[in-house]
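*Asks:* Sequence and predicted model, in that order:
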Amino acid sequence: MKYVKPSAIRELLQFGANPDIISFAGGYPDPQLFPLEQLTDIFHTAVSQHGRNALQYTVSNGIPRLREQLAAKMEGEGVTCTADDVLILQGGQQGLDLVAKMFINPGDLIITENPTFLGALIAFAPCEPRYKAVTVDEDGMVVDELEEMLKQNLKVKFLYTTPDFHNPTGVTLSLQRRKRLIELANQYDFIILEDSPYRDLRYQGTSVPPIKSFDTEGRVIYLGSFSKVLAPGLRIGWAVASRKITEGLGLLKLAADTQTSTLNMVAVSTFLDTCDVNALLASIRQTYLHKKELMLDTMRKTFPQHVSFTDPKGGLFTWLTFAKDFDATKFLAEKAVPLAKVAYVPGATFYPVTQEMNHARLSYSLQSDQLLVEGISRLGQVLRDHQHHA
C-alpha cells in the first residue's frame, strides 16, 4: 500500500461537485449525449423479456452474445479474433488492474509514454514495477527513441500505450509507428498493452488500425470501453488477447468480482442489436468537435501567446505546455481555483519517472458552451495577470 498514493484526478474530480468551480479536470463524457430514452426502454425490456436470467449470475468472462458482438466489432477493425478471445470487464480500468496482477512482479520494467495515463500508473503501482518512459510528439510515442532504449538489453515485461487520442496529450500514434512497435515487440520479446477507450471518438482525419490488428504472435492485449460511447455508469469494458492471456485474466477477474453485472451486459448487448450505434457516434463526434474547437479558439483569444496546446483529432483532452519555470500545480492551488474558480489536472502527475511541472490536462467534453467559454476566459485572465506580475 505504500506505493498507492491519493490520485490527483480523484482529488480534482471533487471540484465537479462544487457548483462554484468550472472543472475541466475529469475526463467525463457529456451526460446530454447519453442515450437515456433508449437505455430506459432497454433496461425495461431486459428485465421483462430476459426476466430472472438477466438478474442471475452468469459466466465470469461475460455473456456469450456480447462477446460475439465485440469479436465482430474487432474483426471489423482488422483484428483476428473470436468470442473466446474476448473478456468482458468492469470498465476498461479493470483491464489495467488484471494485467498488472497477471504480469508484474516487484521490480519488473514497464515502458510507458512520457507522459502517460495516470489511471494506469495507479493500477500498476501496488505490483511495484519500475518504469522507463518514451517521449511523445505529435505522432505519438517516438519509436526510434524506444528502439535505442531496447538496444541496452533491457528486460521489458510489457509496454503500455494509449495510441488513439492519448490521455493526457490527445495525440495519435501514426500507422508507421504502430507497425514498427509490433516489430520491436517481436524482436525484443515483450507484451504490448493497447489501451484504447477513446477509439470511437475520432471526429477529424482518417482512422488508424489498432496495433492489435498487426499482431501475429499473440503479444498485444487490447482494452476497449463503452464508458465514453454509451455511459460510464454501465462499467462495461472488454479485453481482446490470445486465448492463454484471456483465460488467465478471466481467472483473476473471477477472484476479483466473480463477473460483470449480468443486467448491464444484457442491456449493452441489446443496445448493440437494436439501436443505431452509428447515429449515436455521429452525434457524439459532432458535439465533441464543436466543444474542442470552441475551447481552442477561446484559448487562442485569451491565453498568453507562450502557452501552447495540442489540437487532437478525437478523444476528450488537450494538453497545455507553459513556460519552463511555470508550476501548474502551484498555480492551480494559488490562482486558478481561488481567483478564476476553474480546475484542471496539473501535468506533473502523468509522468512515471521524472515529473515536469509546466503542463496541464484540460477536458472539453463536460461543460456547456457557455461555461466552457467563461471558464477558459477566466483562466486566460489569471494567466495573463500572472505573466504581467512575474
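*Replies:* Thanks, I have the structure now.
*Asks:* hey, let's count contacts and neighbours off CA atoms from now on
*Replies:* OK.
*Asks:* Verify the stated contact: residue 285 with residue 205.
*Replies:* No - counting by CA atoms under 8 Å, residue 285 sits too far from residue 205 to count as a contact (12.0 Å).
*Asks:* Among the two, which residue is more densely surrounded?
*Replies:* Shown here are residue 285 and residue 205; by other CA atoms under 10 Å, residue 285 has more neighbours (20 against 8).
*Asks:* Give me the nearest residue to that one, chain neighbours excluded.
*Replies:* Excluding the flanking residues, the one nearest residue 285 by CA to CA, 6 or more residues apart in numbering is residue 203, at 5.1 Å.
*Asks:* Surely the one you found and residue 283 touch.
*Replies:* No - counting by CA under 8 Å, residue 283 is not a contact partner of residue 203; they are 10.1 Å apart.
*Asks:* Please identify which of these two sits among more neighbours.
*Replies:* Set residue 203 next to residue 283 and count neighbours by other CA under 10 Å: residue 203 wins out with 20 against 12.
*Asks:* Toward the C-terminus, what is the element adjacent to the longest helix seen in the chain?
*Replies:* Using DSSP state H, we find that the single longest helix of the chain is helix 277-302. Using DSSP states H and E, the helix or strand that follows helix 277-302 in sequence is strand 308-309.
*Asks:* got another, please set it beside the one above:
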Amino acid sequence: MNYANRMNDLKPSDIREVMKLIASNPGTISFAGGLPDPDLFPREEMRKATDKVMRESPHVALQYGLTLGRISLREKIAGLMKREGVEAEVENIAVTTGSQQAITIAAMMYMEEEDVIITENPSYLGAISAFKPFSTNIIGVDGDEEGMMIDQLEQAIKRTPKAKLIYVIPNFQNPTGRTWSLERRKALLEVAKRHDLIVLEDNAYGEVRFEGDRIPSIKSMDTEGRVLYFGSFSKILSPGLRVGWVCADKGIIGKYELVKNGMDLQSAELAQMQVDGFLESNDLDEHIGKINSVYKMRRDLMLKTIKKEFPEDAKYYYPKGGMFIWVELPSHMNTRELLHRAIERKVAFVPGGSFYPEGGCESSMRLNFSTMQNEKIVDGIKILGELLRESI
C-alpha cells in the first residue's frame, strides 16, 4: 500500500498495548491507564441532563452545530477560565473533541516538516503521538520538582533553530505528577517571548488537586497571545463524552475553526449539551470535591504501600494531585521486561521509557491510583515489590 511517509514514524501506543495485555488476562490489577473511576461518574445528574435535552431540544441535540461549539457552553468555559486567572470571552474558546484534539490541531496549525517541538522529559505519551504524524522533531528537556529546567531549555533552543512550540503540563504532570512553581512558569514564558515561540499549556489534571493552593496558569501571564491553553471535562465528568477546549487569542481560535471544520465539522452536539446541562444544574466544585477526596485516599494508600514494599533504591515522587505516581529504579533495570513478569502475576503498569520523546530511561514506570479499589492497590503494589526485590 502506498501510505504517506509520515506513517513510517507511527508506532502503537505503549498504553494501548498494555491494555491489550490486560484484556487477555482477566482479573488483572491495573495501574496502567489514566482512567477516572467510573463509580465516580455523575450518572444520575448526567441522566437528568440528558433527559432534559432530549425532552426539550432533541431537534438541536441531534442536528449539526457550530464548529467552535455551543455558545452557552463556551460561555461557561470562559467562566471556568477565571479560576486560572484568565479573563476570556466566548471568542477565545473553541470546544474540541477532548483536549487530545486540541493538541493535534495545534500541531497541524504550526508545524512544518522538520520543525521542532520541545516537551518536558518525560512527557504525555498522547501528545508525543499527536505530534509524530507531522514529521516533526521532538526534543525533551529534563525537569525537577519545580518544572522544566530553564537553563536546559535555553540550551535546547540554541541547538535547534527550527524550534517552534513548547508543550508543557504544569499541574500534576502526566506521567511524573509534578507541579511547576510560579517562578518556573514565569521563566518559561520569558524564554518563549525572547525566542518568539508558542507555548501549549495542557491542564487536563488541574482540577484534580488534593492539597496546596492553585498556582496561576501560564496563560494568565500571557500578554502577547502566544499561549494556547487546553482544558478537558474528561477527568472531572466523563472521558466518554469527549468534550475539551482550547482557550487562546481570537485570531488563533479563528484558525482552529478552519482546521476543525475540515477535520470533523464539530464536536458532538449532544455531548456538548449534556455537559452544558450538567454545569447549569449542578455544583461542579461539589462534584470535584467528591472525586478528589477518593483519589487523595488512594494516592496516600499507594504511597504508603510503595514505601513499605518497594526496595529502598526505588525513587518515587509525591504528587499533590492528578492520577499518577512516577517511580525511577536503578538504571540497570528494565521495566518493559518487568511488565511481562508482572502481567503473569496479574498486575499491570506502563513502562516509563515510552514517555521520553527521544527514548531512554527504561528503568522507570508510571503507576495510576485513580481506578483500583483500596485492597487491589495494596495487593498490586505488594506483588510489584516482590518482583522488584527479585530483580535487584
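*Replies:* Structure's in. What do you need? Note that the structure is a prediction, hence the values are computed from the model and not measured.
*Asks:* ok, back up a step: and the longest helix of structure 1, what does it pack against?
*Replies:* Packing contacts for helix 277-302 of structure 1, counted by 3 or more CA pairs under 8 Å, 6 or more residues apart in numbering; DSSP states H and E, involve helix 369-389.
*Asks:* Can you work out which other helices and strands pack against the helix it packs on?
*Replies:* So helix 369-389 of structure 1, by 3+ CA pairs under 8 Å, 6+ apart, packs with strand 22-23, helix 277-302, strand 342-343.
*Asks:* For residue 232 of structure 1, find the nearest of these.
*Replies:* Closest to residue 232 of structure 1 of those, according to CA to CA: helix 277-302, at 14.3 Å.
*Asks:* Next, the contact list for the counterpart of residue 171 of structure 2 in structure 1, please.
*Replies:* Under the alignment by TM-score structural alignment, residue 171 of structure 2 pairs with residue 164 in structure 1. Shown in contact with residue 164 of structure 1 (CA atoms under 8 Å, 6 or more residues apart in numbering): 170-173, 196, 198-199, 315.
*Asks:* Make a PyMOL selection of the buried ones in those residues.
*Replies:* Only the buried members of those end up in this PyMOL selection, burial being decided by 16 or more other CA atoms under 10 Å:
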select buried, resi 170+171+172+173+196+198+199+315
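*Asks:* Any chance of the contacts of residue 164 of structure 1 in TSV with secondary structure and distance to residue 330 of structure 1 as columns?
*Replies:* Shown next, in TSV, are the contacts of residue 164 of structure 1 (DSSP: H, G, I helix; E, B strand; the rest coil; distance: CA to CA, whole Å):
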residue	secondary structure	distance to residue 330 of structure 1
170	coil	24
171	coil	26
172	coil	29
173	coil	31
196	coil	31
198	coil	30
199	helix	33
315	coil	27
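*Asks:* ok, which stretches of the stretch 201-350 of structure 1 are strands?
*Replies:* 220-225, 237-240, 308-309, 317-321, 342-343, 345-346 (DSSP state E, counting those that start in this stretch).
*Asks:* Throw those strands into JSON lines and include distance to residue 28 of structure 1 and mean neighbour count, thanks.
*Replies:* Compiled in JSON lines, those are given as follows (distance: least, CA to CA, whole Å; neighbours: other CA atoms under 10 Å):
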{"stretch": "strand 220-225", "distance to residue 28 of structure 1": "14", "mean neighbour count": "25"}
{"stretch": "strand 237-240", "distance to residue 28 of structure 1": "16", "mean neighbour count": "26"}
{"stretch": "strand 308-309", "distance to residue 28 of structure 1": "20", "mean neighbour count": "18"}
{"stretch": "strand 317-321", "distance to residue 28 of structure 1": "10", "mean neighbour count": "22"}
{"stretch": "strand 342-343", "distance to residue 28 of structure 1": "14", "mean neighbour count": "24"}
{"stretch": "strand 345-346", "distance to residue 28 of structure 1": "13", "mean neighbour count": "26"}
